[in-house]
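In: okay, structure incoming, though there's no sequence with it:
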């Protein structure tokens, strides 16, 4: 004490020191008692991070639970450029692991735009991401993500579509059912160490909800056979494209649909953007002679033309309102069934005109032409059916044999279900267990009479669809050929070849519509180009589905009474 008395200045300094210590202790005690929650919150802000967890996208299955689209785990590597300070050695290691130019990594370090977030690499395999994390680079973070993968490669590609990098559907069913498949992101609170690295999850603010799965009506086995036949036809006929849709005749379920050329959604950098289009729904065209069965149904329904009428066809052409309509064949006269069997434009025009364009137009509209199919596929074109106050004879005639209207291939397949179901139209569906009830469009007598005509259009003398015949089975169908239109009229050497058929016709199971666009080898008629595709596919389909052959040749067709 004497020492302190001899050094008054030291006493003052010590007194001030003790006073400050007491103040500091008091302040700490005060904060610990009265500001605990505030301090805890501030500390958590500096050592934790809110993190959005990405939901896994739902799986798309075929009708037998074969996966068509799945999401596989990948990692996203991102950086906070304000914190990102790798060493030269770490930059070299990153460049090697991520196959990335070192200059890009250096650009992230410069952070000329003042960002606090930037992607380093996306869709990185977990193995590579793990090696990157082991480099312990300050300001580099990993996030679990998912990558969409399509196990069957190009098969069903235009129907499934694909997603973008953020797992959002941008084409096909991936787009159409994006909200169903996407799920809901979660929110987690992560704790960080002094190096700003995640150490453990501490709190889940919002649980992640995975996307719902989607089950299609597609049969992958039948899809394979359809695509196989289309690829062969595309090459054999040197065509621009080929499309087909196979439908369950009783339920309207789409069992297979394809367009070739196709693309591999797993390798998007290598495909042609034009191959993305699902032509079965998006492309419309004048259907030509495949529309004649519906015109015949309108004629039989109206009853203006006698069911036993024999129509003069010679000399093979007819002039209507200054226009000349010609037949390919050289028939002298034909009955109503013969008009369908021989695909006579002259005969169809002669029976359509007294029936009237309005009756045919109304029939086509009731069959779903000019309207969306119940599938409502993204980008679907509905086409058009002409309506007029006054129908000229040439307008009626051209509509009756498939010109002046536009349809898509899905509409055609759906419309032909009316002949397989006693006049009831069965709506198409592509999602399993979403079958819609049929609706009546024409009488059973009319539908079955036309079905009988379609059988003869395959197996009758001079039938245009004879190449669709399958030994042991009753096949019904109609071929068609249409010239492609251009801005200046019709192109002289550009055609579409079509065939729509029903198998077996006496116990309908399947409807299939086929279109080959611009065949340039082996001709261009639907009976020569599209009908063989139907035969090739249905031979496999009937075998795979164990549909008995050698069934009775007797059809349920009945004749309508003339009025």
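Out: Arrived safely, thanks for sending. Being a predicted model, the structure only gives us computed values, none of them experimental. Residues are numbered from 1 along each chain as shown.

In: contacts and neighbour counts: CA atoms only from here.
Out: OK.

In: could you report the neighbour count for residue 31?
Out: Counted by other CA atoms under 10 Å, the residues lying close to residue 31 total 14.

In: swap in residue 185?
Out: 16.

In: that one touches residue 51, doesn't it?
Out: No - Residue 185 sits out of contact with residue 51 when judged by CA atoms under 8 Å, with a separation of 10.1 Å.

In: can I assume residue 528 is in contact with residue 478?
Out: No - using CA under 8 Å as the test, residue 528 is too far from residue 478 to be in contact (11.9 Å).

In: how close does residue 167 sit to residue 278?
Out: Note on residue 167: its distance to residue 278, by CA to CA, to the nearest Å, is 21 Å.

In: take a look at this one as well, against the first:
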């Protein structure tokens, strides 16, 4: 009886245990089902990504950067294939005994290599050496060092070196534009990298052939307006002049008057973009576009143009410059000598400060400022070059007489050499202003008339006299009639204008009957052989334009050819 009661009393306890056991089994089953659903459906993407991180590798396919050409299709900047070596530091830490041979092949100190590996041991990727030749990359892979990998990249190369450095600029190690055209047109030149997917084991060894995910899109090509032949010639002559005069720097820009294209743009000192060791800030500036100067007497043709346009003056209108100086308040305007009575043409020929001062004060400063603005002074040229300066054209409600005087002969305002060349191209195109371009043009822009045609023609005729009998005689070009204006400006120092630091300038047009070229040369702080623009810059104009006109196939002036022959015959007879 007692035994039966025990069995009976134990049934509820067994049922409770069975219920608990069933509950546990059911809960475990539900947990497993939930986990399966979670793994297969809810967390599927997360888990796949985690797995991919351990087995799938994406590598970049470098995009080929667009080639930069000159106007004739000669390459100025190209991208060449190179090899970059990288590794997983954890793999290299496991083979320290091979660091010596790896350092020798990389041409590195073993201690430098060891430091780089140990300092980055927590990372999965470090560069060991970038931009090696394909042959060097193959030699490194032949070592079969665990974890060592290579990838293909591109390196920018500049065939013309320092000759086009200031214009073309350069890129960094990742082929991103840093200066010049490379920077200004970086988006145009830079392509879009592609992507390839690899399946690798944990040591980085290839387990499955790569699969293309995204194709690389190469950058677009760019054809500049410059002529490499003219660029080389201009660079050589400018470098020779800067060296001869022991000058601080120099600049030269040559424009095609008919199209507004830049045919040559060079500076001194320069640098080789293929050798980064020479890249110092003072060498890298494109002074033609970024540096400003007071133009001095090269601005006088526009003061004369404003006077002619006012209707108060003609080419033969007399201007009295006696006695060679002119008191304006507490200041004095001087000529280098007393020229006496001059006509307007002779004012420009003799470069009379008093003559242009009297004309500017007579017509009013507003007329002069209007003329300067119309030819582009104080405004960006719009070439799109990084760091371009706009120069400075003052604006005042009230002008003193001395301020008007100094403005008339090129002081109190600043221009870039490119702005000055653009202004002279307006004279060369008989009063038409065309936008300046560093990119080759297929269609010539119509331009806008900003100066009376007859006024421009009259000033051109006056510029011829400057070269024939004035301060620009050294700018003569054999067999061609040219015109231009010299300028010599004192530089500003800590105590005002310096008597020992000057800028020599020549701005001119060739040939004068139908101008094709507008050229500006600047020689900054010449210390030997004189400092006047007629001594330093004018001879460069002569040499550069003599070759440029022949290279461009411009027909010589028959009158000038006959004159040159007569001169040769006289010299031969006298000899």
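Out: Perfect, I can see it now. All figures in this text were calculated on a predicted structure; none of them were measured in a lab.

In: quick one on the thing from earlier: who has more neighbours, residue 167 and residue 278 of structure 1?
Out: Each of residue 167 of structure 1 and residue 278 has its neighbours counted (other CA under 10 Å); residue 278 has more, 27 against 21.

In: I figured the more buried one hits residue 159, correct?
Out: Yes - Residue 278 of structure 1 lies in contact with residue 159 (CA under 8 Å); the separation is 6.5 Å.

In: now list whatever residues contact both of the two.
Out: The overlap between the contact sets of residue 278 of structure 1 and residue 159 (CA atoms under 8 Å, 6 or more residues apart in numbering) consists of 172, 258.

In: skipping its backbone neighbours, what lies nearest residue 481 of structure 1 in space?
Out: residue 497 (4.8 Å; CA to CA, 6 or more residues apart in numbering).

In: that neighbour -> structure 2?
Out: Residue 497 of structure 1 maps onto residue 504 in structure 2, with residues paired by TM-score structural alignment.

In: got a list of what its match touches?
Out: 486-489, 522-526, 531-534, 536-537.

In: in strands, which of those appear?
Out: 486, 487, 488, 489, 522, 523, 524 (DSSP state E).

In: so the fourth one sits against residue 299, correct?
Out: No - Residue 489 of structure 2 lies out of contact with residue 299 (CA under 8 Å); the separation is 11.2 Å.

In: residue in structure 1 paired with residue 170 of structure 2?
Out: Mapped onto structure 1 by TM-score structural alignment, residue 170 of structure 2 lines up with residue 162.

In: okay, now residue 333 of structure 2: neighbour count?
Out: Residue 333 of structure 2 has 16 nearby residues by other CA under 10 Å.

In: which residue is the nearest non-sequential neighbour of it?
Out: In space, residue 333 of structure 2 comes closest to residue 326 once its chain neighbours are excluded; the distance is 5.1 Å by CA to CA, 6+ apart.

In: map the one you found across to structure 1 for me.
Out: Aligning on TM-score structural alignment places residue 326 of structure 2 opposite residue 318 in structure 1.

In: then residue 451 of structure 2?
Out: Checking TM-score structural alignment: residue 451 of structure 2 goes with residue 442.

In: list the contacts for that match?
Out: By CA under 8 Å, 6+ apart, the contact set of residue 442 of structure 1 is 297, 301, 418, 422, 423, 424.

In: mind listing which of these are in strands?
Out: In strands, defined here by DSSP E, the members of the contacts of residue 442 of structure 1 are residue 424.

In: who wins on neighbours among the contacts of residue 442 of structure 1?
Out: Most neighbours among the contacts of residue 442 of structure 1, by other CA under 10 Å: residue 418, with 28 neighbours.

In: in structure 2, what sits opposite it in the alignment?
Out: Matched by TM-score structural alignment, residue 418 of structure 1 corresponds to residue 426 in structure 2.

In: surely its match touches residue 433?
Out: Yes - contact criterion CA under 8 Å: residue 426 of structure 2 and residue 433 qualify, at 5.1 Å.

In: give me the common contacts of those two.
Out: What both residue 426 of structure 2 and residue 433 touch, as defined by CA under 8 Å, 6+ apart, is the set 375, 450.

In: strands of the stretch 101-250 of structure 2, residue ranges please.
Out: Using DSSP state E, counting those that start in this stretch, the strands found in the stretch 101-250 of structure 2 span residues 126-132, 148-157, 170-171, 177-179, 194-200, 206-214, 222-223, 249-256.
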